[in-house]
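1. Dropping the sequence and predicted coords here.
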Amino acid sequence: MRFEDWDFAVLINACEVMIWVGLAVVVALRPLFPPVQPAQLLKEARLRRWMAIALVLFGLSDAVEIGSGAWWRPWWLLAWKATCVIAISVIGSVLYLRSRERDEKDLSA
């Protein structure tokens, strides 16, 4: 498929690939910048790596969607996307709850 043959939907999906991969880079690199404490790095590094992997895989599913023409076709693409959404939601929730616990401890100290 040549770039000239791309329609608007394909262009949007190509942008989504870049957005999800870019977000994965931000999530993965976030612990390297202040005000992150060393204890936080150990607790959250593994979760952040899994989140980055899930984001990259979700971005790659958009690349596959460009070729298939739909997010629900073939069936395994829908399953792939659903798995990524569930993983991103669960990991994101755990990271959010941990950050709230940490903030509450900081306020009480």
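-> Cool, got the structure.
2. going forward, measure contacts between C-alpha atoms and count neighbours the same way
-> Will do.
3. ok, now which ones touch Ala63?
-> By CA atoms under 8 Å, 6 or more residues apart in numbering, the contact set of Ala63 is Asn13, Ala14, Val17.
4. Alongside the first one, take a look at this:
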Amino acid sequence: MGNFELYSAGGLNFVEAAVWILIGFYLFFRSKASATGQGKDYLLLSALFLAFGLSDVVEVYSGAWWKPWWLLAWKALNAIGLLYLAGKLYLAERGKP
């Protein structure tokens, strides 16, 4: 592994990125099997999780989640989208408007 330490901040960010990306793939396949008619929302949510995972990979190389400024904007927009769609899907799954 050379100088790379799994338990360093960068190593844990790679693990975190892998988790977000795996969730994104799970939601992608769930979008194809959605019986609630929410397939497009699951597809968009999967894209947001994949993008969030990729932003963690960029974070490893930039050294911080707030720099450069566009990484902070990327993460903030992803978080807003994730919260909105997750809430929308949660309510739809529960049969509420």
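-> Alright, I've got the coordinates. The structure presented is a predicted model; accordingly, all values stated were derived computationally and were not measured.
5. preserved in structure 2, out of the contacts of Ala63 of structure 1?
-> Here is what carries over to structure 2 from the contacts of Ala63 of structure 1, by both residues aligned by TM-score structural alignment, their matches' CA atoms under 8 Å: Asn13, Ala14, Val17.
6. From the chain's centroid, how far away is the one helix or strand Ile21 of structure 2 maps to?
-> For Ile21 of structure 2, the element it lies in under DSSP states H and E is helix 9-33. From the chain centre to the centre of helix 9-33 of structure 2 is a distance of 6 Å (CA atoms, centre = their mean, to the nearest Å).
7. Figure out the helix or strand that Lys67 of structure 2 lives in.
-> Applying DSSP H and E, one finds Lys67 of structure 2 in no helix or strand.
8. and it, how far is that from Val60 of structure 2?
-> 11 Å (CA to CA, to the nearest Å).
9. which of the two has more neighbours?
-> Comparing Lys67 of structure 2 with Val60 by other CA atoms under 10 Å, the one with more neighbours is Val60, at 17 against 12.
10. Which residue, other than its chain neighbours, is closest to the alignment partner in structure 1 of that one?
-> Aligning on TM-score structural alignment places Val60 of structure 2 opposite Ile66 in structure 1. Once flanking residues are discounted, Ile66 of structure 1 sits nearest to Val10: 5.7 Å by CA to CA, 6 or more residues apart in numbering.
11. wait, the one you found sits on Ser68?
-> No: the pair formed by Val10 of structure 1 and Ser68 falls short of the contact definition of CA atoms under 8 Å, at 10.4 Å.
12. So which of the two has more stuff around it?
-> Higher neighbour count among Val10 of structure 1 and Ser68: Val10, with 18 against 13, using other CA under 10 Å.
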